[in-house]
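[1] Here is my input; please provide its structure:
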Amino acid sequence: MSLIIQQTFTVLEKGTVTAPQGYKAAGLHAGIKKKRKDIALIVSEVPAAAAGVFTTNLVRAACVTQNEAQLKEVPYLQAIVINSGNANACTGAQGEADALTMRNHTAQELGLPEHGVAIASTGVIGVQMPMVPLLAGISQATEELSVAGGEDFAQAILTTDTGSKEIAVQLTVDGRLVTLGGAAKGSGMIHPNMATMLAFVTTDAAVEPAALQTLLRRTTDQTYNRITVDGDTSTNDMVLVMANGLAGNAPLGEQHPQWEEFAAAFRYVSEKLAKDIARDGEGATKLIEVIVQGAASERIASQIAKSIIGSSLVKTAVYGADANWGRILAAAGYSGAPFDPARVDIWLGSIQVAEGGMGLLFDEEAAKEYLLGDPVTITVDLHQGDHAATAYGCDLTYDYVRINASYRT
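    Got it, this is the predicted structure:
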């Protein structure tokens, strides 16, 4: 297998959540969805330090509230089970009971303590979970676990996604080979307000639980929190991480001499999954990258970048290959972040279209040609400091309306 060199780590040409030592996975069709795979399971040979971040939506699915409370009490997991096709959100007391049954059944089938299993659901909101196919599917998945099951796992968590999103990287820590794997789903209801999707990261590194949670929170703010498709924050969003320690390194924490190397690899995995989600936005034809530089703080840069990437007018202009830079500046202006509009420069790729908050004479045809390509990079320089931030999104097309007009049918 060929490897691509990237900084202090290597990116596997084809990697899954089972790339690290000690993980097996499965993905299959149980009947929750009509045809596509809808049950996914990942299991570690040994208990793993775990961390999670969850949606900030006040309307939350049972799996979100359950996992969050569980990890606060015991920050270790040995398995994660996911169903797609049904969100089990806004389903009341029965939904809460079904979530517990889903967790407990998985634990029983695997011979694990109940607190060692996390659950996730994704799909239609407000519909009771079909428990008969769900539980049968979980039982079948426990029998089909394998190292080769990572690809099936990645496919089984999808809803309106056009394809699976996977990655794995490797680096050396304390002379031991450490691997990180990841899989994610997300295409609609994507907005930077936690993660607004599902993502699962595995590693065989030994990591202190508190350090893992801190790293995940920081990384989420820099990656998953900087993507948007449609401005909608979902009810089921979460990112879960498991670190089982089978690589044999000394436990990683902020005092470990190679902590920043591990953190860089972890961020690369998260950024790749986040960009894949943004690129795969429902109906999207291209990835949009917004870089805000010259800001007085990273918070200001991030706030402005997310405002621009979330603008429906910016997104439709990119779809139509219209170099309407005024929409970009306007979106920065209503971000709520302080800056001086009279100092702002704007580029579309390498073509500068505005300087000092005013338009420049530029080659409209060249700009249109650039916007027809993929990806599209928008750079905004505030000229007010040394901080920068990048946000990711996609264009807004007719197909987005078509897909979401008939989501339940």
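
[2] hey, let's count contacts and neighbours off CA atoms from now on
    Noted.

[3] any idea which residue sits dead centre in this structure?
    A274 (4.4 Å; CA atoms, centre = their mean).

[4] Show me the longest strand that occurs in the chain.
    As assigned by DSSP state E, the longest strand anywhere in the chain is strand 39-54.

[5] Name the residues of that strand that are buried.
    Neighbour-count burial for strand 39-54 flags 39-44, 47-54 (criterion: 16 or more other CA atoms under 10 Å).

[6] what do you get for stretch 303-321?
    So stretch 303-321, judged by 16+ other CA under 10 Å, has buried residues 303-319, 321.

[7] repeat for stretch 198-213
    For stretch 198-213, by 16+ other CA under 10 Å, it's 198-209, 211-213.

[8] and if you look at stretch 78-94?
    Using 16+ other CA under 10 Å as the test for burial, stretch 78-94 gives 78-91.

[9] let's see this one next to it:
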Amino acid sequence: MNLQEIGGGVCAPKGFIAGGVHCGIRKNKEKRDLALILSDRPCAAACTYTTNKVKGAPIAVTRAHVADGYARAILCNSGNANTCNADGVEIATRACQLAAQALGIDENDIVVASTGVIGQPLSIEPFETGIPALAGALSPDGSPAACEGIMTTDTCKKEFSYSFTVGGVPCHIGAIAKGSGMIHPNMATMLAFVTTDAAITPELLQKAVSSVVADTFNMVSVDGDTSTNDMLTCLANGAAENPVINNDESVAYEEFCSALYHICEALSKSIAADGEGATRLLEVRVAGAPDKATAKAVAKSVACSSLLKAAMFGADANWGRVLCAIGYTPGDFDADHVDVRFSSAKGEIEVCRQSAGVAFSEELAKEVLSQDVIGIDIDLNAGSAKATAWGCDLTYDYVKINGDYRT
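    As a prediction, this is how the structure comes out:
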């Protein structure tokens, strides 16, 4: 596939421009709160959405707009989730109409998203004043501004882009995402927008997106709370002019899925690492499971354990919390032969063998667990299936951030 990291974010693929402005939704005038991504031609479009029963109004509008499998633009505001508002759908619809007028495209070709505080009134006025300015700010170099426009409590931009080949034809894929708290995707608070110039049918794009999301974003947890507004949207405009991918058993489809997986994995890890108040990224790698479903369930159960997350904050090799989380994982599997290792840039240390403790150096364990990225390797010794989940430590700052998030 010859995947290589490049610059440009969502503007790396041919035919895409982007931008971000402050329109007045957020009180802080130094922070952008409105973002736009635009393709110069129609795109195959695929989305996944939160499984929360309470959903942001933009999701209903986006579902309707991409029902035909196509879109050209993505409009997203931060600072207000437009969720649980009596006029939420009307606001989201009107925002699309304003963007369509400014861009000269059909309003039904616009994906709309919102992120921020739930249940707060949202006025159309910021969109009325901000969208014309935003349309004028669109640029081939606008990905960083768009990325900033979708951020809430994020402390860093989540932006990646790669070049790859499909059937020997050079293609590009770019993405931006936001997510720091209320992260427990199923799809779920996070937003991710992916662009590519590869040519693929809407049906296969949706299949690829749904499959990749299941093994990347849905394996991330910061705090166990599934957001009301989660959405991933992928737009593929075909500007690379590769033969259209229309066969899910083809090498071309595999090449595309590999690139999509790679960028979604990078976004997933960056979201977990930037969890609210987090100081460490946790990568839970499960092997030896009887099947893939069990491997994924165990990995996510461990990554979600508040007790383990707190122990990792304290660099405490309390491996019993790993076994505890494995033990309450739903499913029919044997937990009597589990091996556990902790690892980081400082090395690795075995802490459990056959579900029993082994002697280890607490000093070395402290050193291993004091790094920014911690690996938790679990072998169930019950099969050949494996899976990975990502999380972060649980710190004092998480409570501080969420104690006054609204006020």
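
[10] so what's the residue located most distally from the centre of structure 1 up against?
    Note on structure 1: the largest C-alpha distance from the chain mean falls to L361, namely 38.8 Å (CA atoms, centre = their mean). By CA atoms under 8 Å, 6 or more residues apart in numbering, the contact list for L361 of structure 1 reads V353.

[11] same thing with N86 of structure 1?
    By CA under 8 Å, 6+ apart, the contact set of N86 of structure 1 is I32, S121, T122, G123, V124, I125, V127, Q128, M129.

[12] What does it correspond to in structure 2?
    Under the alignment (TM-score structural alignment), N86 of structure 1 maps onto N80 of structure 2.

[13] where do the strands sit along the stretch 101-250 of structure 1?
    In the stretch 101-250 of structure 1, the strands defined using DSSP state E, counting those that start in this stretch lie at 117-124, 165-173, 176-185, 198-203, 238-243.

[14] what stretch of structure 2 does the fourth one fall on?
    Okay, so that is strand 198-203 of structure 1. Aligned by TM-score structural alignment, strand 198-203 of structure 1 corresponds to residues 191-196 of structure 2.

[15] Check the mean deviation of that stretch from structure 1.
    Its matched residues in structure 1 lie on average 0.2 Å from stretch 191-196 of structure 2 after superposition (mean CA distance after the TM-score superposition for structure 1).

[16] Can you give the distance of that stretch from its chain's centre?
    9 Å (CA atoms, centre = their mean, to the nearest Å).

[17] and the end-to-end length of stretch 382-400 of structure 2?
    42 Å (CA to CA, to the nearest Å).

[18] actually stretch 188-197 of structure 2, not the one I wrote
    Taking CA to CA as the criterion, the two ends of stretch 188-197 of structure 2 lie 26 Å apart.

[19] Please apply the same query to stretch 320-328 of structure 1.
    Counting by CA to CA, you get 15 Å between the two ends of stretch 320-328 of structure 1.

[20] Provide the contact partners of that stretch at residue level.
    308, 313-314, 317, 346, 348, 353-354, 359, 364, 367-372.

[21] Is it possible to mark the buried ones in those residues?
    Neighbour counting by 16+ other CA under 10 Å classes 308, 313-314, 317, 346, 348, 353-354, 367-368, 370-372 among the contacts of stretch 320-328 of structure 1 as buried.

[22] Including secondary structure, could those go into TSV?
    Output for these, formatted as TSV (DSSP: H, G, I helix; E, B strand; the rest coil):
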residue	secondary structure
I308	helix
L313	helix
V314	helix
A317	helix
I346	strand
L348	strand
V353	strand
A354	strand
A367	helix
K368	helix
Y370	helix
L371	helix
L372	coil
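
[23] buried ones in the lengthiest helix in structure 1?
    Counting residues, the longest helix found in structure 1 (DSSP state H) is helix 259-279. For helix 259-279 of structure 1, burial by neighbour count (16+ other CA under 10 Å) applies to 259, 261-263, 265-279.

[24] State the span of structure 2 onto which it is aligned.
    Going by TM-score structural alignment: helix 259-279 of structure 1 matches residues 253-273.

[25] The matching stretch vs structure 1, mean deviation?
    Mean deviation for stretch 253-273 of structure 2: 0.7 Å (mean CA distance after the TM-score superposition for structure 1).

[26] right, and out of the buried ones among the contacts of stretch 320-328 of structure 1, which lies closest to R408 of structure 1?
    Within those, the smallest distance to R408 of structure 1 is 26.9 Å, found for L313 (CA to CA).
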